[in-house]
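*Asks:* pasting the sequence and the predicted coordinates here, then a few questions.
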Amino acid sequence: MPEQELTDKVVASFDTAKDERFRELMQALVRHAHAFVRETGLTDEEWGAAIEFLTAAGHITTDTRQEFVLLSDVLGISMLTVAVNEPGLGESTQSTVLGPFFVQDSPRIELGGDIAGGATGEPSWVTGRVTDTHGNPVAGARVEVWEADDDGMYDVQYDDGALAGRAHLFTDGEGGCRFWGLTPTPYPIPDDGPVGRLLHHAGRSPMRAPHLHFKVTAPGFRPLVTHIFVAGDPWLDSDSVFGVKESLIRPFDRHRAGTPTPDGRPLEGPWTSTTFDIVLGKE
């Protein structure tokens, strides 16, 4: 059967799908996948290696490690999906990738509380406001925050089951948000599996630019998933998941040991502070 005839036949096999969006996606997938095979002259051995790669990604995936999310991230598909769905949001804060380490039902803290929960690292005071695109405060917005410790590990990567370096809180009547976190540090994405081997063969680094994750939700507004990144960090231009956006880079001001903290918290060592105002777009 000629190549194009085969492609047309497979595409047509989805004509009977009742769900229109499913039919659209599957037919486009077939057309693009067949075009990839023709363009590259893909061999049986290469396709077999790809199947083995995907099988290995499935085997290493657990409830706390999603290798397919890592694959999507390092191929830039996660960020492209964000970009395709983000146009037209005006002055709202830009989105970036969710990443593989978000956890539902994180501990709640009060405003000014500490998300560390035992995670190690340099304390960082984070403040900001959540507003709409007209500058009106969004009171009661749920703000989820999570980050790696100073060893570059998220809580779910440890075996003790403890939640640390993550929490959620709610904005006050003026949209205010404030909490203690950890000064973000660079770290490698998990690279001991098939995605790590892919990066190694490509000569690419697994390092992520230091960041703090946010997920912000409020009734009547589009959910926001974003990061803030540390200004001046050398990994900003080579983030392994392409997640850095200029508007999300923030200075983390350094304070020497003994410098009074905004809330009077006693600290023996140095600490940092930053401000991140979040603008939500209407649904």
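*Replies:* Ah, there it is.
*Asks:* can we go C-alpha only for contacts and neighbour counts from here?
*Replies:* Noted.
*Asks:* can you give me the end-to-end span of stretch 195-215?
*Replies:* 25 Å (C-alpha to C-alpha, to the nearest Å).
*Asks:* can you mark which positions in that stretch are buried?
*Replies:* 195-196, 199, 205-215 (16 or more other C-alpha atoms under 10 Å).
*Asks:* list the contacts of the nearest residue to Trp146 once chain neighbours are set aside.
*Replies:* Distances taken as C-alpha to C-alpha, 6 or more residues apart in numbering put Arg166 closest to Trp146, at 4.0 Å, once the chain neighbours are dropped. By C-alpha atoms under 8 Å, 6 or more residues apart in numbering, Arg166 lies in contact with Ser106, Pro107, Ile115, Ala116, Gly117, Glu144, Val145, Trp146, Glu147.
*Asks:* for the chain, what spans make up the helices?
*Replies:* 3-12, 20-40, 44-60, 67-74, 77-85, 194-202 (DSSP state H).
*Asks:* could I get those helices in CSV, plus columns for distance to Pro251?
*Replies:* Listed next are these as CSV, based on distance: least, C-alpha to C-alpha, whole Å:
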stretch, distance to Pro251
helix 3-12, 51
helix 20-40, 42
helix 44-60, 37
helix 67-74, 25
helix 77-85, 23
helix 194-202, 30
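*Asks:* before we go on, here's another structure to hold up against the first:
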Amino acid sequence: MSDEQQEREAQLVERVVASFDGTPDPRLKELMRALTRHLHAFVREVRLTEAEWQQAIAFLTATGHITDDRRQEFILLSDVFGASMQTVTVNNEAYANATEATVFGPFFVEDSPAIPLGGDIAGGAPGEPCWVEGTVTDTEGRPVPDARIEVWEADDEGLYDVQYPDGRVAARGHLFSDAEGRYRFWAIAPTPYPIPHDGPVGRLLAATGRSPLRASHLHFMVEATGLRTLVTHIFVRGDEVLAHDSVFGVRDSLVKDFTPQSPETPTPDGRDLAGRPWTRVHFDIVLAPDRP
């Protein structure tokens, strides 16, 4: 490439960056200038062709078209590039022994059903019963009473309730820790499942030889006054997908023992499972202090 060509390209970058100089909001100005520099650096590094640029625009257009109030393809796109996980990492700095955060995912829904301690979030979703219990404490080891614990997961078919067309509400709910910070509930044992791959993100994964599978997991969001809200999962030890989770969400500290129980094993709350096997897991949650 000639010096003249390099200079022409560099001048264009600076003109575009300078166009944001009058942005009143300092943070927005910083973001737009940095984004411009990185975007132009990518175009120049790979020598992007006009046909490739048109393909990229078509891809983003298709991503927008398939997105609606029940499916968020842009979150999936962010997830498979690791951008969601990197944002989580940047915004949840390690603090003492606080539980690590991971990706939010595209399937959280507001206004989940409230369940009592020891209740069942399954709501008829297919899957093996799983007893989940633990404590919520702060980093000083003090119990956190009345922490709101939101939980959601895919069913045994690999689908979340919002992926069904019938409006069902299943495999999600919320409860509150007791006076000693303890919690307990029934869920279903997590199994691996593919992220939705019938759209643009799925085609991208197929074209790059990547699997759409997510490692088996159960979502948590935990909120308590004066403490940092935690968004995390727990994963199943021994799951073969742990090493290549499609959204890079696995952290070693979040891999837990989901211990199989025979049908003859008494359940912790005396529930009659009609001769079915079940699973149990213990997950102690530690919340970091909130910070401005």
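*Replies:* In hand now; what should we look at? Keep in mind it's a predicted model, so treat the numbers as computed, not measured.
*Asks:* quick one on the thing from earlier: which of the helices of the first structure sits most buried?
*Replies:* Neighbour counts (mean count of other C-alpha atoms under 10 Å) averaged over each of the helices of the first structure peak at helix 67-74, with a mean of 21.
*Asks:* what is the burial count for Glu147 of the first structure?
*Replies:* Taking other C-alpha atoms under 10 Å as the criterion, the count of residues near Glu147 of the first structure is 29.
*Asks:* aligned to it, what sits in the second structure?
*Replies:* Using TM-score structural alignment, the partner of Glu147 of the first structure in the second structure is Glu153.
*Asks:* looking at it, that match is touching Phe220, isn't it?
*Replies:* No. The pair Glu153 of the second structure / Phe220 is not scored as a contact, 9.1 Å apart, by C-alpha atoms under 8 Å.
*Asks:* mind checking the longest strand of the first structure?
*Replies:* For the first structure, the strand that runs over the most residues, judged by DSSP state E, is strand 123-132.
*Asks:* ok, average deviation of it from the second structure?
*Replies:* Once fitted to the second structure, strand 123-132 of the first structure is off its aligned match by 0.2 Å on average (mean C-alpha distance after the TM-score superposition for the first structure).
*Asks:* can you check which part of the second structure that strand sits on?
*Replies:* Using TM-score structural alignment, the partner range for strand 123-132 of the first structure is residues 129-138.
*Asks:* what does Gly41 of the first structure align to in the second structure?
*Replies:* In the second structure, Gly41 of the first structure lands on Arg47 (TM-score structural alignment).
*Asks:* if we can go back for a sec, the second structure: which residue goes with the residue nearest to Trp146 of the first structure?
*Replies:* By TM-score structural alignment, Arg166 of the first structure lines up with Arg172.
*Asks:* what does Ala218 of the first structure give?
*Replies:* Using TM-score structural alignment, Ala218 of the first structure pairs with Ala224 in the second structure.
*Asks:* next one: Leu199 of the first structure
*Replies:* Checking TM-score structural alignment: Leu199 of the first structure goes with Leu205.
*Asks:* in this structure its match contacts Leu213, no?
*Replies:* No. Leu205 of the second structure is not in contact with Leu213 according to C-alpha under 8 Å; the separation is 10.5 Å.
*Asks:* one step back: nearest to Leu182 of the first structure among the contacts of Arg166 of the first structure?
*Replies:* Nearest to Leu182 of the first structure, judged by C-alpha to C-alpha, of the contacts of Arg166 of the first structure is Ala116 at 6.9 Å.
*Asks:* burial of that closest one, as a residue count?
*Replies:* Count around Ala116 of the first structure with other C-alpha under 10 Å applied: 22.
*Asks:* now do the contacts for it.
*Replies:* Contacts here follow C-alpha under 8 Å, 6+ apart; on that basis Ala116 of the first structure touches Ala164, Gly165, Arg166, Trp180, Gly181, Leu182.
*Asks:* my read: Pro277 of the second structure touches Gln261, true?
*Replies:* Yes. If you go by C-alpha under 8 Å, Pro277 of the second structure and Gln261 touch, sitting 5.8 Å apart.
*Asks:* so Arg256 of the first structure makes contact with Glu268?
*Replies:* No. Taking contacts as C-alpha under 8 Å, Arg256 of the first structure lies outside contact range of Glu268: 9.6 Å.
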